[in-house]
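A.B. asks: Based on what follows, work out the 3D shape:
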Amino acid sequence: MSPPPRRDPDRLFPSDPNVRAIARDLHQRVASAPIVSPHGHVPAQWIAEDTPFSDPADLLITNDHYVTRLLHASGVELSTLGVGGSGADPRAAWRTLAAQWHVFAGTAAGYWMEDELSDVLGIPLPLSTETADEIYERIQARLDDPGFRPRALLDRFGIEVLATTDDPLDDLAHHAAIAGAGLSARVVPTFRPDRYLDPDAAEFGRSVENLLAATGEAATFAGYLAALEERRAHFIRHGAVSADHGVEEPLAVELTPAEAERYFQQVLSGSAEAPVRRAFRGHMLLQMARMSVDDGLVMTLHAGVVRNHSTHTFRRYGPDTGHDFPRRTELVRGLHPLLERFGLERDFHLVLFAVDEGVYSREIAPMASFYPSVYIGAPWWFLDAPDAIARIRSSVTETAGFSRGSGFIDDTRAFLSIPSRHDTARRADAGFLARLVVEGRITVATAEAIIEDIVGPQPKRVFKL
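C.D. replies: Got it, this is the predicted structure:
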């Protein structure tokens, strides 16, 4: 039996033939445009050391929580997939995926993996229990080829900019090595200080003590702020353009200097009650905005995720292993103190992301259509799927237009999925713009200019690239 053809070139485009034809032309204008990825989680070490991917399971299953969580929901133990460093047999994990492949029908994860298998790895065979071993061997052969190491893939994928996410105390030696390697891609670090700002974070006190020790600052609130500012400056010297903040509750709180000092001592000692911890956390979000105004780092805010919902799996496998969930999010009231102080600052860029789909049209788009500092973050996490991207694009455009968006952000550790995710967004945008053309709401020339802008120039402007 001959293998099936490669992916439908018109996939994800609207079914109406008139709209589809315009969408196809729009997509072709940007299909091979360079990828600008200003926020993601590919480890810098992979690129610095040009680390080969070990096996198909590690590449496509173990580190992709979109895949592992749905397999877990289908009764598969995470330990059998290698999650949390459990050391599972990779071939057995791959066979498990193949046996459960039907559960991914219609999902974004299934769509991306089919793209990866066909277009990135050159394997058009459909995944099934019968083909599992053959596909595994073909992927392994690709991974043994130097052409599939991270640096080669940066070029092959056409990645122009790739941002990593890094701990404030990282010495950024991997980034220094990358900068000296003469790569065509620009790889930049991102300052991610959550564990040093949130009193409810695991070992918060020890993290702050390490921060103060590393910078030689005193254990006072002023010393704590100076230590964070020093580490931000270190990141800027290594090319960072943004600071990223993940919060469950997007809340900014203004404290007096005396209150800030008192609360700092309480949270550092571990004696602070919940209201004090909440207020301190909110005050530090305000301080992060103040620092971004001062040093120019773009402030990205990822809000509304309940982390580690399953205590059992968290204890067994650790964080970021699939047991995080979205919650309803309110930004207008929570961020009012922050925007009251900094929302009109000329060079302050605040990019807002959420996993509450309704908040995009309800709050984020209206704020972005007034405050020059506020930008609409791309659909994120549970929302970076084809239909959700199209829904959110439709829900925010009538209020804020196209210019107030961030451009697409892949926000992923799954390296091989980066081109598929960006292509998904480009196809969704092409379909949306084509509909506006057919409905007489914009011209073809306008649609062409917009789609060319949002894949490159726009994210470069928003992230000061």
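
A.B. asks: can we go C-alpha only for contacts and neighbour counts from here?
C.D. replies: Fine.

A.B. asks: Spatially nearest residue to the residue nearest the centre of the chain (excluding sequence neighbours)?
C.D. replies: Centrality entry for the chain: nearest residue to the mean C-alpha point is residue 411, 1.8 Å, by Cα atoms, centre = their mean. Nearest-residue entry for residue 411: residue 40, 4.0 Å, with adjacent residues in sequence omitted and distances by Cα to Cα, 6 or more residues apart in numbering.

A.B. asks: got a list of what the one you found touches?
C.D. replies: 162, 163, 164, 165, 409, 410, 411, 412, 413 (Cα atoms under 8 Å, 6 or more residues apart in numbering).

A.B. asks: my guess is the residue nearest to the centre of the chain is in a helix, correct?
C.D. replies: No. Looking at residue 411 with DSSP: H, G, I helix; E, B strand; the rest coil, it is coil, so not inside a helix.

A.B. asks: please give me the structure for this one as well, since I'd like to look at both together:
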Amino acid sequence: MTSPALLSDDRLFPPDPTERAIARRLYAHVRALPIVSPHGHTDPAWFAENEAFPDPAALLIVPDHYVFRMLYSQGIPLESLGVPRRDGKPVERDGRKIWRLFAEHWHLFRGTPSRMWLTHALSETFGVRERLTAGSADRIYDRIDGCLRQPEFRPRALFERFNIEVLATTESPLDPLVHHRKIRSSGWSGRVITAFRPDPVVDPDYEGFRANVAALGEITRENTATWSGYLKALANRRQYFASLGATSTDHGHPTAATFDHSPGECEALFQRALEGPLAPEDAERFRGQMLLEMARMSVDDGLVMQLHPGACRDHNPEIFRDFGKDKGADIPTRTDYVRGLKPLLDRFGNDRRLTLILFTLDESTYARELAPLAGHYPALKLGPAWWFFDSPEGMRRYRETVTETAGFSNTAGFNDDTRAFLSIPARHDVARRVDCGFLAKWVADHRLDEDEAAELAVDLAYNLARRAYKLDD
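C.D. replies: This next block holds a predicted model:
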């Protein structure tokens, strides 16, 4: 016997009848708004080549670290889920077997945002009307597989169906951006832009850092064996990214520490970084100096700067050894923004030419540090609840802890920050529903008039992200 998997129209709205009625009315203003996705990690090759996705497992399971980290936590090997190994050793290639294994463990996702995103994709994108179980796995697999063979389920068609107005991917400075060039020359109207992620050439602890810096010099024809040449090369690549639509940079540093050293100190530190591994404190000084240098460049070229600190990357050495980066083993850490950002803010915090969007994995900093900082410095904006907190409860905690100090206009709306293409409409729908529920409570409490709440709902879903990321320019 099967159970319906239809989504309730009132999902995530407040249970109180008065607030729920208000939330419904507010949601009506934002439900059909275009999706603005200014930061993410989807593959630009999907939109450049516009080829059919290979099978349901390759689309929904193998690339999604939210999915396979949960299964791995319950003892399921990543090889059995088709996650490629670095050494090329065999992993499961049969999409149906991977899907069956996933379906057998669907119960593990109860209470997680992954369950909501995947249910939304199954129901709204593929028209699935039964709950995923071991018994329904093959029927659902066949339905999705049949859909993926049709032209209306190719990447560009889904992009248009999802009503995506703009989508930003994220690339290394060493990336030639051939897929973005191909998209731009194809005549397709979809707006897919890149974002500049300099971590491989600004973090001395990054794997291959010294070779990456040398490659940066070759690409730009600048002498990256000197501090001045290295900075010129980075500025050169930023301009190249901007020429292909980039409006932002993205920085995934371990901390929010920044430093403002003299040019001589920077040259000496840079030379030590090129010679060999730096001591941990020197590596931190170098990364922190580079955040300040990136802010200076953003003042010059106008690219919006995003800082995503506070993740202990690749915490599981065995997983990193066998499967590489971004395999679900990144763990949040405590982050100090007040002291860490002070050198950068002393230089640029009052400069309206800079937009620095801050994210956190340390929720304790919302009310104590981030909201007060963004509520004062013109250069700062707060990014939405991120990564582990990209969830209904995480979003509610975010609004409850930052709004009274930072207001709404010092936030940057919502961005989905995902590799999972089909989760994009689901994530934006969750954010819109949670925000409408939050605003409905304020209307019911007589803290806002409903017309004000309706304006705010549109801002949070659409306008703030466009303005923060300069997507109107």
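
A.B. asks: related to what we said a few turns ago, does the residue nearest to residue 411 of structure 1 fall in a helix, a strand, or a coil region?
C.D. replies: Residue 40 of structure 1 - assigned by three-state DSSP - is coil.

A.B. asks: in the stretch 351-465 of structure 1, which spans are strands?
C.D. replies: Along the stretch 351-465 of structure 1, the segments classed as strands by DSSP state E, counting those that start in this stretch run 374-376.

A.B. asks: picking up where we left off before, map the residue nearest to the centre of structure 1 onto structure 2.
C.D. replies: Using TM-score structural alignment, the equivalent of residue 411 of structure 1 in structure 2 is residue 417.

A.B. asks: The strand or helix carrying residue 28 of structure 2: average distance to aligned residues in structure 1?
C.D. replies: Assigned by DSSP states H and E, residue 28 of structure 2 falls within helix 17-30. Once fitted to structure 1, helix 17-30 of structure 2 is off its aligned match by 0.7 Å on average (mean Cα distance after the TM-score superposition for structure 1).

A.B. asks: neighbours around the counterpart of residue 318 of structure 2 in structure 1, how many?
C.D. replies: Correspondence of residue 318 of structure 2 to structure 1, assessed by TM-score structural alignment: residue 312. Residue 312 of structure 1: 11 surrounding residues under other Cα atoms under 10 Å.

A.B. asks: List the buried residues of the helix or strand harbouring residue 312 of structure 1.
C.D. replies: Take DSSP H and E as the rule and residue 312 of structure 1 turns out to sit in helix 311-317. Within helix 311-317 of structure 1, the residues that qualify as buried are 313, 314, 317, counting by 16 or more other Cα atoms under 10 Å.

A.B. asks: my guess is the first one meets residue 323, correct?
C.D. replies: Yes. Distance between residue 313 of structure 1 and residue 323: 7.4 Å, which falls inside the contact criterion (Cα atoms under 8 Å).

A.B. asks: what's the counterpart of residue 247 of structure 2 in structure 1?
C.D. replies: For residue 247 of structure 2, the residue aligned by TM-score structural alignment is residue 241.

A.B. asks: An error on my part: the question was meant for residue 144 of structure 2.
C.D. replies: Checking with TM-score structural alignment, residue 144 of structure 2 has residue 139 as its match.

A.B. asks: circling back to that earlier point, contacting residues around the match of residue 318 of structure 2?
C.D. replies: Residue 312 of structure 1 makes no contacts at all, as judged by Cα under 8 Å, 6+ apart.

A.B. asks: Spell out the secondary structure type for residue 300 of structure 1.
C.D. replies: Counting by three-state DSSP, the backbone at residue 300 of structure 1 sits in strand.

A.B. asks: who are the neighbours in contact with the counterpart of it in structure 2?
C.D. replies: Using TM-score structural alignment as the criterion, residue 300 of structure 1 maps onto residue 306 of structure 2. Taking Cα under 8 Å, 6+ apart as the criterion, residue 306 of structure 2 is in contact with 248, 249, 250, 251, 356, 357, 358, 359.

A.B. asks: Which of the residues you listed has the largest number of neighbours?
C.D. replies: Counting by other Cα under 10 Å, top hit in the contacts of residue 306 of structure 2: residue 248 with 30 neighbours.

A.B. asks: For that residue, which non-adjacent residue is spatially closest?
C.D. replies: Residue 248 of structure 2's closest residue in space is residue 304 (Cα to Cα, 6+ apart), at 4.3 Å.

A.B. asks: where's the one you found relative to residue 365 of structure 2, distance?
C.D. replies: 22 Å (Cα to Cα, to the nearest Å).

A.B. asks: When those two are compared, which one has more neighbours?
C.D. replies: Ranked by neighbour count (other Cα under 10 Å), residue 304 of structure 2 and residue 365 place residue 304 first, with 22 against 19.

A.B. asks: ok, the counterpart of residue 199 of structure 2 in structure 1 - contacts?
C.D. replies: In structure 1, the residue paired with residue 199 of structure 2 is residue 194, using TM-score structural alignment. Counting by Cα under 8 Å, 6+ apart, residue 194 of structure 1 touches 201, 245, 246, 247.

A.B. asks: any idea which of these is closest to residue 115 of structure 1?
C.D. replies: Taking Cα to Cα as the measure, residue 115 of structure 1 sits nearest to residue 246 out of the contacts of residue 194 of structure 1, at 29.4 Å.

A.B. asks: Let me see the contact set for the equivalent of residue 355 of structure 2 over in structure 1.
C.D. replies: When structure 1 is aligned by TM-score structural alignment, residue 355 of structure 2 is paired with residue 349. Going by Cα under 8 Å, 6+ apart, residue 349 of structure 1 touches 297, 298, 299, 373, 374, 375, 462, 463.

A.B. asks: just the helices in the stretch 1-150 of structure 2 please.
C.D. replies: Secondary structure of the stretch 1-150 of structure 2 (DSSP state H, counting those that start in this stretch): helices at 17-30, 44-49, 56-60, 65-73, 95-104, 113-120, 137-148.
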